[in-house]
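[1] sequence? don't have it. structure:
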């Protein structure tokens, strides 16, 4: 009987859920390849009708405020070529969903 060797490729492994997944993979004796962005991503401001080439959302950050208000949110994603892109957009704060 041969043992099966598993390798996990974890993107965004420097923080958050990516870090948790990479840590869990290592603790369960799997090997993990952690990938983090070495270069800062240029953040573009989204405008209505702007085409987005997003194949996978990596992070979606909406500021937490005490009051329900419009805030500047940020989404980081992979495009169809595998490049990391980021946009900012206007959204309702997390406090609005608790109302």
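    Thanks, I have the structure now. Source: prediction; values computed, not measured.
[2] okay, CA-based contacts and neighbour counts for the rest of this
    Fine.
[3] end to end, how far does stretch 82-99 reach?
    Across stretch 82-99, the straight-line distance between its terminal residues is 38 Å, by CA to CA, to the nearest Å.
[4] could I get the full set of helices for the protein?
    Taking DSSP state H as the criterion, the chain contains helices spanning 16-27.
[5] got another, please set it beside the one above:
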């Protein structure tokens, strides 16, 4: 009886673990862009909002490549809050 309970608990743990693995792999990992990186962009899915500050800030773009894989890349951009007067 103890063996049966141990097997049931072990099976439940592996099912829960498999669910966590699936959830973790469904979201693309954020890749850091560096100057000269080659990106295979077939379709832009989303762009992050650029804050109204006058400094360099991180931004993200999620895109789909020509094989249908989604990627998220983080890059640096100048904020939209700089005055030109």
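    Great, that's in hand. Just so you know, these numbers come straight off a predicted model, no measurement behind them.
[6] check contacts around residue 79 of the first structure.
    Taking CA atoms under 8 Å, 6 or more residues apart in numbering as the contact definition, residue 79 of the first structure lies against 53, 54, 55, 56, 85.
[7] okay, now the counterpart of the last one in the second structure: neighbour count?
    When you say that, I think you mean residue 85 of the first structure. The equivalent of residue 85 of the first structure in the second structure is residue 71 (alignment by TM-score structural alignment). Neighbour count of residue 71 of the second structure, defined by other CA atoms under 10 Å: 20.
[8] ok, now residue 64 of the second structure?
    Using other CA under 10 Å, residue 64 of the second structure has 17 neighbouring residues.
[9] quick check: closest non-adjacent residue to it.
    With CA to CA, 6 or more residues apart in numbering as the measure, residue 70 is the residue that lies nearest to residue 64 of the second structure, at 4.4 Å, once sequence neighbours are left out.
[10] right, and that neighbour touches residue 62 too?
    Yes. With contact defined as CA atoms under 8 Å, residue 70 of the second structure and residue 62 form a contacting pair (6.9 Å).
[11] lovely, talk soon.
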